[in-house]
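K.L.:
Here is a sequence together with a model predicted from it:
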Amino acid sequence: MRKSADNSCVRLRAGYALCLASTLFVVFTGCKSSSSGGEGQSVELNGAGSTFVYPVMSRWTSAFSNAHSNVRINYQSIGSGGGVQQVKNGTVDFGASDAALNDDQLNGMKPTIQIPESAGPVCITYSLPGLDKPMQLSSDAIAGIFLGKITSWHDPLLVKDNPGVNLPNTKILVSHRTDGSGTTNAFTTYLAAVSPEWQQKVGVGNSVDWPVGIGGKGSEGVTAQVRQTPGAIGYVELTFAQQNKLPVAAVKNLSGKYVLPDTASTTAAIAAFTDQLSKDPRTPIVNAPASAPDAYPISTLTFLIIPKDGPDVAKRTALRNFVQYVITDGQAAAATLNYAPLPEGVKSYDRQQLQQMTAAGQPLP
């Protein structure tokens, strides 16, 4: 009897030890999985930059956080220049810019990748109460206005662009951005492409020495100035104009057609530069050739600016997953807010760039 009881105790202790070992294994492997992959951990991502992309960025960050309750994304709409500077300073996890970084800018930063994430039109918006259809503007008219050479809405060149329209003899007030702005870069890239005088006197940049006009901070500031001032004209992202019930001009392209800014006309602009974009997604898509009659001539790609490496595996993994969402399912959301979806060639480039992301020098899980 004694031997039988001893055997029972041994079996009981062995079973208990096996159970305890199994429990510890489950706990250990569960913790290991959580720490390496970032799933279930509370993660906060901070981004800053483009006001142009702010409407769709708000949609993206909200949708992604709703689907991933452990991830919170904060985005500050401070202008492309500010976003790039914050990436350079290491104070944000990602930036957004409507102007791609050139080689000199990239060389002045820690290793960085830039990912095209959407495209949209830079709109010419204005305040002319009483007009019942959109203004039509040629490249000569736009350059003349922003150079300060055309000062009245009844200028002969504007009358020529708008036959049969009773234009008022109202003074033109130009509104432009004061902050470092990728929208400004895209707009001045267009002006330099269509006007040798603009190229020589002003040039291209996130900030330029404007020949005329008053400044506003962000697309919000320019929109407010145009809305409040009869005779004003400025350049903003389409959603800002629509939300403020401001008209936008149809701009004459190289085919001679006046084209309104929208998703379809921006998509046509992208398509006109397919070959160039497949080689370098930083290629400007302004002033599409005459072979693209439906292209809106002041279109731009926008970019996410992301450090290649960072110390936190969970944050880096969440950031990669967010960007993957942006360039895939997020493109449908972008289209509802007047941003053109990325062509497959550009999305393929984006996926290759994402593979370069690391944490503490190691590939992401």
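P.N.:
Everything's here; your move.
K.L.:
contacts and neighbour counts: CA atoms only from here.
P.N.:
OK.
K.L.:
Now stretch 44-61: buried residues?
P.N.:
The neighbour-count check on stretch 44-61 (16 or more other Cα atoms under 10 Å) flags 45, 47-57, 60-61 as buried.
K.L.:
meant to ask about stretch 105-125, not that
P.N.:
Judged by neighbour count (16+ other Cα under 10 Å), stretch 105-125 contains these buried residues: 112-125.
K.L.:
can you redo those residues as TSV with secondary structure and distance to residue 24?
P.N.:
Shown next, in TSV, are these (DSSP: H, G, I helix; E, B strand; the rest coil; distance: Cα to Cα, whole Å):
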residue	secondary structure	distance to residue 24
112	strand	41
113	strand	41
114	strand	44
115	strand	43
116	strand	46
117	strand	44
118	strand	47
119	strand	51
120	strand	54
121	strand	57
122	strand	59
123	strand	61
124	strand	65
125	strand	65
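K.L.:
ok, those vs residue 205, which is closest?
P.N.:
residue 122 (14.9 Å; Cα to Cα).
K.L.:
Quick one: mark the members of the buried residues of stretch 44-61 that sit in strands.
P.N.:
Among the buried residues of stretch 44-61, the members falling in strands (DSSP state E) are 45, 47, 48, 49.
K.L.:
So which of the residues you listed is the closest to residue 350?
P.N.:
The closest of these, once distances to residue 350 are taken by Cα to Cα, is residue 47, at 18.4 Å.
K.L.:
Contact partners for the closest one?
P.N.:
Counting by Cα atoms under 8 Å, 6 or more residues apart in numbering, residue 47 makes contact with 73, 74, 75, 76, 83, 92, 93, 94, 95, 96.
K.L.:
Other residues contacting stretch 157-176?
P.N.:
By Cα under 8 Å, 6+ apart, the surrounding residues in contact with stretch 157-176 are 131, 135-138, 141, 145-146, 150-154, 212-216, 222, 225-226, 231-235.
K.L.:
how does it look with 7 Å?
P.N.:
Identification of contacts with stretch 157-176 by Cα atoms under 7 Å, 6 or more residues apart in numbering yields 135-138, 141, 146, 151-154, 212-216, 222, 225, 231-235.
K.L.:
let's bring in a second one:
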Amino acid sequence: MNLKRFGVPAVVAVTAALALSSCASNEGGAAAPEESASTLSGNLVGAGASSQDTAQQSWIAGFQTANPDVTIDYDPSGSGAGRDTFLAGASDYAGSDRAFKDEEIAAGGFTACAPDTGIVELPVYISPIAVVFNLDGIDSLDLDAATIAGIFAGTITNWNDPAIVATNPDATLPDLAITAVHRSDKSGTTGNFTDYLAAAAPGVWTAGSVEEWPIEGGEAAQGTSGVVDAVTGGSGTIGYADASRAGDLGIVSVKVGDEFVPYSPEAASAVVDASPFAEGRTEGDLAIELDRNADDTGVYPIVLVSYLIACEEYADAANVELLKSYLAYTASEDGQATAATDAGSAPISDSLREKINAAIDSIK
């Protein structure tokens, strides 16, 4: 890890704690030091994207272990609820599966932020969104964008529909109704999924890129875990969820160019690095405009980029250094490796990390 890049106490604290632990281990069971190397203390509150929950719990555990006088609480209430909580000043930071829109930022109202200052948005969690299904005897399917869109739009209603058969000639597809499961809550995962449908199959999916499910019918479920539970508990069900929660469900490989690509962290990361930042944002606002129609080999286009969102400048600076330390840990090589192991996310690239660290350093 290159400590000079971070410039905040968290990495020092984490590294020092690990070093002390290592020394104790190497000395054949010597007692741990009576005092922690960390000088950080206090409480942070975050709320938002349920897709981040596994990664957040891993980050929190690692950070609190190195900084025992720190407590961090994260409520996986969903992206929309998390943004609302942050706007109201009831949390130190938000987790969101989409960046704030230009018009939302222009409207202001960020209660915790100093007047006339903006926000920083840090893309620290990158993950494919898996299209998951439950069909007896079938573990994987190949589907193109138009077929996926037709299923969720309600125009393809049976598993032996010719469009599904055409790309899965070797599968024994049942004469069984499709139950498409979607999120009941306002969700960044829904926003990213419908953004893909609108970009890749606009002639079939005409409802646009939206965070609240716009189509009647199907089955609604609360949160990522609710969708996974509904698909798991049904027969002939299909849904979409952060890939870290796919478990043993059947998985769809998505047509990209002339091939069908299964999800993977590497394929998700490739799309992000190939996509530009949104124009007209401040230097610390690292919102990414994902290229949903990328057709490079090995690219998986149904990707979720989830952000940690904070103020450029806080009206009350009491928790600023602690917050900056925690944010730096989530973006660090160690933090990203922990999330990759526990949540199956794609570690951010070194070039993106440098931009994120610069944004964190600018927080006041």
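P.N.:
Yes, it's here. All figures in this text were calculated on a predicted structure; none of them were measured in a lab.
K.L.:
TM-score for the pair, please.
P.N.:
The TM-score (TM-score structural alignment, normalised by the length of structure 2) is 0.81; 312 aligned residues with a Cα RMSD of 1.8 Å.
K.L.:
Give me the buried subset of the contacts of stretch 157-176 of structure 1.
P.N.:
With burial judged by 16+ other Cα under 10 Å, the buried subset of the contacts of stretch 157-176 of structure 1 is 135-138, 141, 146, 151-154, 213, 215-216, 222, 225, 231-235.
K.L.:
secondary structure element for the residue positioned nearest the centre of structure 2?
P.N.:
Central residue of structure 2 (Cα atoms, centre = their mean): residue 306, 3.6 Å from the mean position. Using DSSP states H and E, residue 306 of structure 2 sits within strand 303-311.
K.L.:
Trace that strand over to structure 1 and give me the residue numbers.
P.N.:
Counting by TM-score structural alignment, strand 303-311 of structure 2 pairs with residues 299-307 of structure 1.
K.L.:
and what of stretch 143-152 of structure 2?
P.N.:
The aligned range for stretch 143-152 of structure 2 in structure 1 is 137-146, by TM-score structural alignment.
K.L.:
how close does the match of strand 303-311 of structure 2 sit to structure 2?
P.N.:
In this overlay with structure 2, the average offset of stretch 299-307 of structure 1 from its partner residues is 1.2 Å by mean Cα distance after the TM-score superposition for structure 1.
K.L.:
can you tell me how far the residue lying closest to residue 148 of structure 1 once chain neighbours are set aside sits from residue 171 of structure 1?
P.N.:
Distance criterion Cα to Cα, 6 or more residues apart in numbering; nearest residue to residue 148 of structure 1, sequence neighbours excluded, is residue 212 at 5.5 Å. Using Cα to Cα, to the nearest Å, we find residue 212 of structure 1 at a distance of 13 Å from residue 171 of structure 1.
K.L.:
Give the other helices and strands that the lengthiest helix in structure 2 contacts.
P.N.:
Longest helix of structure 2, by residue count under DSSP state H: helix 9-26. Judged by 3 or more Cα pairs under 7 Å, 6 or more residues apart in numbering; DSSP states H and E, the packing partners of helix 9-26 of structure 2 are helix 53-66, helix 320-331.
K.L.:
Matching residue 32 of structure 1 against structure 2, which residue comes up?
P.N.:
Under the alignment (TM-score structural alignment), residue 32 of structure 1 maps onto nothing in structure 2.
K.L.:
buried residues in the helix or strand encompassing residue 32 of structure 1?
P.N.:
For residue 32 of structure 1, the host element (DSSP H and E) is helix 2-37. For helix 2-37 of structure 1, burial by neighbour count (16+ other Cα under 10 Å) applies to residue 37.
K.L.:
Return the distance of the strand holding residue 306 of structure 2 from the chain's centre.
P.N.:
Counting by Cα atoms, centre = their mean, to the nearest Å, strand 303-311 of structure 2 is centred 7 Å from the centre of its parent chain.
K.L.:
Same check on stretch 250-262 of structure 2?
P.N.:
21 Å.
K.L.:
now the strands for the stretch 151-300 of structure 2?
P.N.:
Applying DSSP state E, counting those that start in this stretch to the stretch 151-300 of structure 2 gives strands spanning 179-183, 219-221, 237-242, 250-256, 259-261.
K.L.:
give me the number of residues near residue 244 of structure 2?
P.N.:
Residue 244 of structure 2 has 20 neighbours, counted by other Cα atoms under 10 Å.
K.L.:
Please apply the same query to residue 233 of structure 2.
P.N.:
Applying other Cα under 10 Å, we find 11 residues neighbouring residue 233 of structure 2.
K.L.:
Equivalent analysis for the one 10 residues further on, please.
P.N.:
For residue 243 of structure 2, the count of nearby residues is 23 (other Cα under 10 Å).
K.L.:
so what corresponds to it in structure 1?
P.N.:
Aligned counterpart of residue 243 of structure 2 in structure 1: residue 238 (TM-score structural alignment).
K.L.:
Tell me the spatial nearest neighbour of that match, not counting adjacent residues.
P.N.:
Computed as Cα to Cα, 6+ apart, the closest residue to residue 238 of structure 1 that is not its neighbour in sequence is residue 123, at 5.9 Å.
K.L.:
quick one: what's aligned to the one you found in structure 2?
P.N.:
So, by TM-score structural alignment, residue 123 of structure 1 is matched to residue 130.
K.L.:
In contact with its match, which residues?
P.N.:
240, 241, 242, 243, 246, 251, 263 are the contacts of residue 130 of structure 2 under Cα under 7 Å, 6+ apart.
K.L.:
quick one: which of those is nearest to residue 328 of structure 2?
P.N.:
Of all these, residue 242 has the smallest distance to residue 328 of structure 2: 23.4 Å, by Cα to Cα.
K.L.:
The closest one: neighbour count?
P.N.:
25.
K.L.:
Residue 166 of structure 2 now?
P.N.:
Other residues near residue 166 of structure 2 come to 12 when the count uses other Cα under 10 Å.
K.L.:
ok, the equivalent of it over in structure 1 to residue 296 of structure 1 distance?
P.N.:
Aligned counterpart of residue 166 of structure 2 in structure 1: residue 160 (TM-score structural alignment). In this view, residue 160 of structure 1 and residue 296 of structure 1 are 20 Å apart by Cα to Cα.
K.L.:
Equivalent analysis for residue 159 of structure 1, please.
P.N.:
Using Cα to Cα, residue 159 of structure 1 is found at 21 Å from residue 296 of structure 1.
K.L.:
The strand holding residue 306 of structure 2 packs against which elements?
P.N.:
By 3+ Cα pairs under 7 Å, 6+ apart, strand 303-311 of structure 2 packs against strand 93-96, strand 119-134, helix 188-200.
K.L.:
can we see that at 8 Å?
P.N.:
strand 93-96, strand 119-134, helix 188-200, helix 265-273 (3 or more Cα pairs under 8 Å, 6 or more residues apart in numbering; DSSP states H and E).
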